[in-house]
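In: The sequence and its predicted three-dimensional model are supplied below.
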Amino acid sequence: MCAWISRAEALRHFATCDGPTRSQQHIKPLHWYVASRLVLEGGFLPDDIAPRPPFRVERGRRELLLHYDETQATGEERTVLGGLKTKNVDVVIARPTIGPALAVSCKGMTGALRNLTNRMEELIGECTNLHITYPALVFGFLFVVRANRRDESAAAEVASGARRMAANDVAFQADGGPVASLVRFHNALCEITGRRGIRDDVSRYEAVSLLAVEAGARAGAISPEFPTPDSPLRIERFFETLYRRYDERFVFGAPDLKARTARPGWSPDSPCLRDPRLSAWIAERPGIEIRLSSDLG
């Protein structure tokens, strides 16, 4: 079931998981983090999100109270109609009578960087497929790679210690620089992000982020040097861009639908906002803001 976990917990699980990647168990917690963040920071209703995060909304006289309620959580993905085929998408917000409005695809690679080229083909195809049917869909792609390093702590084994690290599993050289295949992948991702309008190229995502996640002693920490601070793939810009594109298309661009599409935000009196989990969740990213609204009108 979708759980309320922090980004650090989700990435630590990814960095240390030694199960088969085909099962998606290494990346599932990241889906849960994204879904929860879309509620707490994004102000989206949990009922509209799949997998459904563990929150419940109580409507007051003029505001919405957000409660933590793990009994409401589910674990299923939503199947979306594509122009070429149906697709199970990791995190989807579907608005009643409107359809899929925002989605995030989460992918991860723990090694075998030779497969990065194949991943490019897959992610371009996924984006094109869904934008053909839903050109207004705000689609984000979040990719995490295990930052296996060729140094004293990681030269002999991956984070789990279960097997020897192959040369192709190395993401960063001993001098700290990324390997050539990772740089090429970063540059290719830069070419398919930044879709702004519904008439723009359907093979572009509205937002793309690339995270290099440390293994070993610092398991789960985000590598600070890659991508570089000026990269369009920095995680700091990812969610902000998704919210902006959503508001432009579904709120400001369609004022007659605003009552149904606006992100309402939560009453400052919400029990969820007094939950101790929230303090830890916010502390990992200074500057994150819970979407509040004291008067829905």
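Out: Sure, I can see it. Numbering: from 1, shown residues only.
In: Could you use CA atoms for every contact and neighbour count after this?
Out: OK.
In: Surely R199 is in contact with I132?
Out: No. If you go by C-alpha atoms under 8 Å, R199 and I132 don't touch, sitting 10.7 Å apart.
In: who has more neighbours, those two?
Out: A side-by-side neighbour count of R199 and I132, using other C-alpha atoms under 10 Å, places I132 first with 17 against 9.
In: May I ask which helix or strand encompasses the more buried one?
Out: Per DSSP states H and E, I132 falls inside helix 116-133.
In: what inclination does the helix or strand following that helix have with respect to helix 116-133?
Out: Downstream of helix 116-133, the first helix or strand assigned by DSSP H and E is strand 138-146. Using axes from the mean of the first three to the mean of the last three C-alpha atoms, to 10 degrees, the interaxial angle of strand 138-146 with respect to helix 116-133 works out to 170 degrees.
In: Give the other helices and strands that strand 138-146 contacts.
Out: Counting contacts by 3 or more C-alpha pairs under 8 Å, 6 or more residues apart in numbering; DSSP states H and E, strand 138-146 packs against strand 99-109, strand 207-213, helix 235-246.
In: highest average neighbour count across these?
Out: The highest mean neighbour count among those, using mean count of other C-alpha atoms under 10 Å, belongs to strand 207-213: a mean of 25.
In: Which other helices and strands does it contact?
Out: strand 138-146, helix 180-190, helix 235-246.
In: make it 10 Å
Out: helix 7-16, strand 99-109, strand 138-146, helix 180-190, helix 235-246 (3 or more C-alpha pairs under 10 Å, 6 or more residues apart in numbering; DSSP states H and E).
In: Next, the angle from it to strand 138-146.
Out: If you take the same axes, to 10 degrees, strand 207-213 sits at 10 degrees to strand 138-146.
In: Could you give the separation of strand 207-213 from the chain centroid?
Out: Chain-centre distance of strand 207-213: 9 Å, with C-alpha atoms, centre = their mean, to the nearest Å.
In: Same check on stretch 218-228?
Out: The chain centroid and the centroid of stretch 218-228 are separated by 16 Å, computed with C-alpha atoms, centre = their mean.
In: Other residues contacting it?
Out: If you take C-alpha atoms under 10 Å, 6 or more residues apart in numbering as the criterion, stretch 218-228 is touched by 7-16, 144, 146-147, 159, 172, 176-178, 182-183, 186, 209-215, 233-235.
In: Next one for the comparison:
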Amino acid sequence: MPELKVPADVLLGNAARAFSQAISTESAEHIKPFHRYLAMRFVIEGGFHPTDIRPRPPLMANFRDGNWYLSFEPDVEDEREQIVLGALKSKRIDLVVSKEGIGPVLAVSVKGTIRAFRNLVNRTEEAIGDCANIHIMYPGLVYGFVHFLKATDPNDRELKPNDKSVDPNGDAVPAIKAYAKILEGLAGRRLVRNDYARYEGVGLALVKTKTGKRENPLLAVFPTPESPLTLNACFAALYQTYDLRFPYTYTDPILKHLIRAEWHADSPALAGLRKMEATGEPLGYSARTTAG
């Protein structure tokens, strides 16, 4: 099988570039690269099949000789989002994983903010309502919330105080730290009977405006590495909760498709990623693999 070019947005740094350079959020073009990044990550790291994900990532899974093989296929990409029915209103969610015969099993709402950071706390009402709306209709759905914030240049004197996210010491401003505390309280829904207004996983990331090609595009000092709000912690919580609710509980062989796939290490897509990493461009997470 030929080895196709690795899509640019498989790297967080490439996806972050459009966001960090945005001056307006009206077109949503600043956030779409993150949607593509997440869709590919949920396949490569999460083990979800590309055909189960909307927007559909440029990946193809093939089963042969008892193993799953993953390859990049740009022609199958579909950026259309899925509409999920809520208790009060329908919602077009940024990333949705659905399983045949079950319906939506995992979803992630993605937000992006480039200014007016002091108003973040006031926007939590929307996040809480959105979460409750979906969970009332689908109590078992694993729901995540990821918010990307622009990490402003502390030396930019043209910025208004309300539009600054980073202080002169390179740390997050108090308004963002207060917002993070609220987000921590909205995360951690574990069991189906738990509070519908809480998410299973919440992520917060400050995207730097200037980074080298091989640098981490996110502010490293906040959230701290041990925080449950880091992207890695958020996604780990989503995967673990999904496994608890779906594969762990299935008793009929017809539901075996609920188990997350493990990709063969010789998959063309993984070979391409290894070559990319060999040039000094780290993927930033580990693929879900098996030696076969």
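Out: Cool, the structure landed. These numbers come from a predicted model, not from an experiment.
In: follow-up on the earlier one: between the helices and strands packed on strand 207-213 of structure 1, which one is nearest to G60 of structure 1?
Out: When those are compared by C-alpha to C-alpha, helix 235-246 sits nearest G60 of structure 1, at 25.0 Å.
In: What range does the closest one cover in structure 2?
Out: Using TM-score structural alignment, helix 235-246 of structure 1 lines up with residues 231-242 of structure 2.
In: Quick one: average offset of that stretch versus structure 1, please.
Out: Compared with structure 1 after the fit, stretch 231-242 of structure 2 shows a mean deviation of 1.2 Å (mean C-alpha distance after the TM-score superposition for structure 1).
In: coming back round to it: could you dump the helices and strands packed on strand 138-146 of structure 1 into TSV with distance to W32 of structure 1 added?
Out: Listed next are those as TSV, based on distance: least, C-alpha to C-alpha, whole Å:
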stretch	distance to W32 of structure 1
strand 99-109	11
strand 207-213	17
helix 235-246	15
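In: Out of these, flag the one nearest D47 of structure 1.
Out: Closest approach to D47 of structure 1 among these is made by strand 99-109 (13.1 Å; C-alpha to C-alpha).
In: Average offset of that closest one relative to structure 2?
Out: Mean for strand 99-109 of structure 1 is 0.7 Å (mean C-alpha distance after the TM-score superposition for structure 1).
In: so where is that strand in structure 2?
Out: Taken onto structure 2 by TM-score structural alignment, strand 99-109 of structure 1 occupies residues 103-113 there.
In: What of stretch 46-56 of structure 1?
Out: Stretch 46-56 of structure 1 covers residues 50-60 of structure 2 once aligned (TM-score structural alignment).
In: Could you give the separation of that stretch from the chain centroid?
Out: 14 Å.
In: Equivalent analysis for stretch 36-55 of structure 1, please.
Out: Distance, stretch centre to chain centre, for stretch 36-55 of structure 1: 13 Å (C-alpha atoms, centre = their mean).
In: next one: stretch 26-42 of structure 2
Out: 9 Å.
In: got the contact list for the counterpart of D167 of structure 2 in structure 1?
Out: Residue pairing (TM-score structural alignment): D167 of structure 2 is matched to Q173 of structure 1. The neighbours of Q173 of structure 1, taking C-alpha under 10 Å, 6+ apart as the test, are 148-151, 155, 179-180.
In: Take those residues and map them onto structure 2. Which survive?
Out: Compared against structure 2 with both residues aligned by TM-score structural alignment, their matches' C-alpha atoms under 10 Å, these retain 148-151, 179-180.
In: out of those residues, which are buried?
Out: 148-150 (16 or more other C-alpha atoms under 10 Å).
In: Just the residues you listed: which are in strands?
Out: Judged by DSSP state E, strands contain none of these.
In: Closest one of these to G43 of structure 1?
Out: Taking C-alpha to C-alpha as the measure, G43 of structure 1 lies nearest N148 of these, at 35.7 Å.
In: corresponding residue for the closest one in structure 2?
Out: Match for N148 of structure 1 (TM-score structural alignment): T152.
In: Identify the residues contacting that match.
Out: Counted by C-alpha under 10 Å, 6+ apart, T152 of structure 2 has contacts 20, 114-115, 159, 163-167, 170, 172, 206-210.
In: What separation is there between the residue lying farthest from the centre of structure 1 and D69 of structure 1?
Out: In terms of distance from the mean C-alpha position of structure 1, R61 ranks first, at 33.1 Å (C-alpha atoms, centre = their mean). Distance of R61 of structure 1 to D69 of structure 1, computed by C-alpha to C-alpha, to the nearest Å: 21 Å.
In: give me every residue that touches R249 of structure 1.
Out: So R249 of structure 1 contacts 101, 136-138, 196-198, 255, 261 (C-alpha under 10 Å, 6+ apart).
In: if we can go back for a sec, from the middle of its chain, how far away would the match of helix 235-246 of structure 1 be?
Out: Computed by C-alpha atoms, centre = their mean, the chain-centroid distance of stretch 231-242 of structure 2 equals 10 Å.
In: ok, now stretch 99-110 of structure 2?
Out: 14 Å.
In: ditto for stretch 229-237 of structure 2
Out: 9 Å.
In: Please apply the same query to stretch 18-33 of structure 1.
Out: With C-alpha atoms, centre = their mean as the basis, stretch 18-33 of structure 1 stands 13 Å off its chain's centre.
In: What's the end-to-end length of that stretch?
Out: Start-to-end span of stretch 18-33 of structure 1 (C-alpha to C-alpha) is 20 Å.
In: buried set for that stretch?
Out: Under 16+ other C-alpha under 10 Å, the buried positions of stretch 18-33 of structure 1 are 18, 26-33.
In: you'd agree R119 of structure 1 is up against C106?
Out: No. Applying C-alpha atoms under 10 Å as the test, R119 of structure 1 and C106 come out as separate, 11.9 Å apart.
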